[in-house]
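>>> Test case, fold it:
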Amino acid sequence: MTNVIDHPDYLLLDSDLSASDLALRDKVRAFGQTRIEPIINGYWERAEFPREVIPGLADLGIIGTFIPGYGCPGLSRQAAGLVAREMGRIDGSVNTFLGVHSNLCMGSIYMLGNEEQRHRWLPAMARLEKTGAFALTEPTHGSDSVSLETTARLEGGTWVINGHKRWIGNGHEADVIVLYARDEADGQVKAFIVEKSADGQYPQGYNPTPIPGKIGKRAIIQADIIIEEMRIPAENRLANCESFAGVNRVLKATRGGASWEAVGHGMAAFELAARYAMEREQFGGPIGGYQLVQEKLATMLSDLTSMQLMCTRMAQLQERDELTAPMASLIKMTTSRKALAMCREARDMLAGNGLLLENHVARHLTDMEVVSTYEGTDSMQALIVGRDITGLSAFTRHSRSKTPATAR
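As a prediction, the model looks like this:
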């Protein structure tokens, strides 16, 4: 039982990992346990990002995940999933920072930029000398972000952008922001790079405000951004994005990160609940000796194992380029639901102690509430799967979109 608590991999899936993937898993896990976990609760409670961990994250050699070259590691889908899993197992806020920076922002530049643009921005970002953000979501366009209303018009050698972005992770202080806007000339969505100047200032007209009052992922700040007549040079438009199809390319390439993170939160919930059940004594013995608690733990382990199996299969399909959007939606929906239920069960098992940050469960629980929302809510994932089952769309009658897209 102790081995299962310390290493909740009941069907020995990690035993099939390569030596390099095992080393990566252990390196990320050790960093999380020694450098992030001891400090994260304070940052989470203060709603501040732990910038002190950035040098250590850079040294891990994981920044840029699946991108080959430009100082990035070119990780396999399985390896990139392990990074998200192990980070999620420690803290969701730091994992979101990595996902936004490495996958969405750097991934956009790699997939939609030309060679000059890749060399211009990616190496410094791979070293975490510059941090990134991904500005797609708007106040009235989340799941239907294909309908975004932020506009861009070309005036000579300058793009002039107006609009409103919301829920943009790191959007208030990132050095490099990939921002999507609709070209007024042809109505197509294009990608633009907004970057700080040498003195750390954003272009005039870029006005970010941190969103206060969140109950989850409090250690990563999301921004509300008002954009008014912001001017950026023409060379800051990513050369290979001519329509919303470019956005979908990025989202397809980064799809699955939230599912792997959900596995990490589920692993943490199981470990914390199981250890507590062995240590907490009531009525003359550890609560782990009672039938009801054992049934809860067995159900948690069953759910966790199914999540691990689904994500492992997802990585295999991604490597073969056979993962479809409905498949990814089924996995996201399932892992989010199960991980959230596990975190709630763990909180209940710890009773009043589960409400205290020092026991970590409450942080994982509220962070999972966020995971259940970003990259598509459970409802949207279910409708994508439902459309695949029936051939009938339940969400296009009131929208221009045939393919919902969501982002962090």
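>>> can we go C-alpha only for contacts and neighbour counts from here?
Will do.
>>> Which stretches in the stretch 1-150 of the chain count as helices?
2-6, 19-31, 37-46, 54-59, 77-90, 92-98, 106-112, 115-126 (DSSP state H, counting those that start in this stretch).
>>> Which positions in the first one come out as buried?
By neighbour count, with 16 or more other Cα atoms under 10 Å as the criterion, the buried positions of helix 2-6 are I5.
>>> Distance from that helix to the middle of the chain?
Computed by Cα atoms, centre = their mean, to the nearest Å, the chain-centroid distance of helix 2-6 equals 27 Å.
>>> Which other helices and strands does that helix contact?
Secondary-structure packing of helix 2-6 (3 or more Cα pairs under 8 Å, 6 or more residues apart in numbering; DSSP states H and E): helix 257-279.
>>> Now do the helix it packs on against helix 77-90, angle only.
50 degrees (axes from the mean of the first three to the mean of the last three Cα atoms, to 10 degrees).
>>> For helix 257-279, what is the distance to the chain centroid?
Mean-position distance between helix 257-279 and its chain equals 17 Å (Cα atoms, centre = their mean).
>>> for comparison, sequence B:
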Amino acid sequence: MPVMTDPLDLLAVSALLTEEERDIRRTVREFLDDHARPHVAGWFEAATFPRELVPELGKLGLLGMHLDGYGCAGTSAVSYGLACLELEAVDSGLRSFVSVQGSLSMYSIHRWGSEEQKQEWLPRLAAGEAIGCFGLTEPDSGSDPGSMRTHAVRDGGDWVLDGSKMWITNGGLADVATVWARTDDGIRGFLVPRGTPGFTTTDVGHKLSLRASVTSALSLDGVRLPASAMLPQARGLRGPLSCLNEARFGILFGAVGAARDCLATALDYADTRVQFGRPISAFQLTQKKLADMAVSLNTAALLALHLGKLKDRGELRPEQVSVGKLNNVREAIAIARECRTILGGNGISGEYPPLRHAANLESVRTYEGTDEVHTLVIGETLTGRAAYR
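Next comes the predicted model:
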């Protein structure tokens, strides 16, 4: 029986992809193998995000790649998901950047912005000439965005924003922030360019997770914006929640990439690590671990692909995204931790990725909806009763 060299393909997942989707997957993987994988352990150790890669990601068409027009690639949802998978196979920080840039910042403008806002920002964001972030979460408002305190009031023809946002990926890098605020007309979104008086960012330090990513606090102190800064089509929580649903879709693919990288590492290590006169891959307990993880990984990959095909047909529902995000991130963390045990003491070294992936996935498990919130979304779908209200 031949050795399975790609644990992701135990169930022949690749056979379900189109030639174009496989080409995109291969192109992204090869680029990252050359430009990111050799350096990612150092970026994580130094808590540094490789900003120099941003224009290159733009040239590859990865920024807002599932959006149409304005310099965006307009690919299928499955292709976007596969790109997220390959990005997170290297590090969650890279996938987080692309998710926030495309599915939060750019999508908020593409879906809810004016034509003038789209023309001003989307081509630059797609090319990686500008960076965006998404300001929704606050220090006291995470899973309950409706309780946000940031507010905007009219002053003549302008809007004046006051408040703070927390745990904002790309915040310290962003040229423009989509900021959600409470108004007399409900929750509205505003585009806040860097350099606007009263708008400042402070990066979060001493992180134990997502270290190769910039996480920031946003402060808005009397930030004055023209009326044209408001996203005209978004009113209420439907605006920001639609953006989060886009980002969660990328996550459910990305988690598969992190898990795949861990399992590939464990398989290679188990085949070369010799104990008691033979490779540890020859022992029953190790094979059970590998088999269980391969089953979990491949079912997660099939779930992601199925949801991607639903999205491409315009049939994907929010609760289905919750199923994918909840399951795939949970399984990816379990796989990362189990792979670390196969590596033994070497598993705590930065030379090997499983523990880095496990640490990153702790953040992924929390953002864009915690396990608890997604569980309750599914529970409401099953029972018709909203337990979180």
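>>> How close are the two chains, by TM-score?
Laid over one another, the chains give 0.97 as their TM-score (TM-score structural alignment, normalised by the length of structure 2), with 389 aligned residues with a Cα RMSD of 1.4 Å.
>>> now the strands for the stretch 201-350 of structure 2?
With DSSP state E, counting those that start in this stretch as the criterion, the stretch 201-350 of structure 2 has strands at 215-226, 274-275, 278-279.
>>> returning to what we had before: for E228 of structure 1, find the nearest of the helices of the stretch 1-150 of structure 1.
Nearest of the helices of the stretch 1-150 of structure 1 to E228 of structure 1, taken as Cα to Cα: helix 106-112 at 23.4 Å.
>>> Give me the mean distance between the closest one and structure 2.
Mean deviation of helix 106-112 of structure 1 relative to structure 2 after superposition (mean Cα distance after the TM-score superposition for structure 1): 0.3 Å.
>>> if we can go back for a sec, Serialize the strands of the stretch 201-350 of structure 2 to TSV and add fields for distance to R248 of structure 2 and mean neighbour count.
Listed next are the strands of the stretch 201-350 of structure 2 as TSV, based on distance: least, Cα to Cα, whole Å; neighbours: other Cα atoms under 10 Å:
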stretch	distance to R248 of structure 2	mean neighbour count
strand 215-226	18	20
strand 274-275	41	12
strand 278-279	39	13
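>>> Can I get these in TSV including distance to L263 of structure 2?
Output for these, formatted as TSV (distance: least, Cα to Cα, whole Å):
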stretch	distance to L263 of structure 2
strand 215-226	28
strand 274-275	18
strand 278-279	16
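>>> Nearest to P2 of structure 2, out of the ones you listed?
strand 278-279 (17.1 Å).
>>> residue furthest from the geometric center of structure 2?
G277 (43.0 Å; Cα atoms, centre = their mean).
>>> Next one: that one relative to F283 of structure 2, how far apart?
To F283 of structure 2, G277 of structure 2 is 11 Å away according to Cα to Cα, to the nearest Å.
>>> what do you get for E246 of structure 2?
Distance from E246 of structure 2 to F283 of structure 2, by Cα to Cα: 43 Å.
>>> Could you check which of the two has the larger neighbour count?
Counted by other Cα atoms under 10 Å, E246 of structure 2 and F283 do not tie: E246 has more neighbours, with 22 against 12.
>>> Surely the more buried one touches M106?
No: judged on Cα atoms under 8 Å, E246 of structure 2 makes no contact with M106 at a distance of 10.8 Å.
>>> just to revisit the earlier point, mind checking how far the aligned partner of the residue farthest from the centre of structure 2 in structure 1 is from G352 of structure 1?
The alignment partner of G277 of structure 2 in structure 1, by TM-score structural alignment, is G284. Relative to G352 of structure 1, G284 of structure 1 is positioned 19 Å away (criterion: Cα to Cα).
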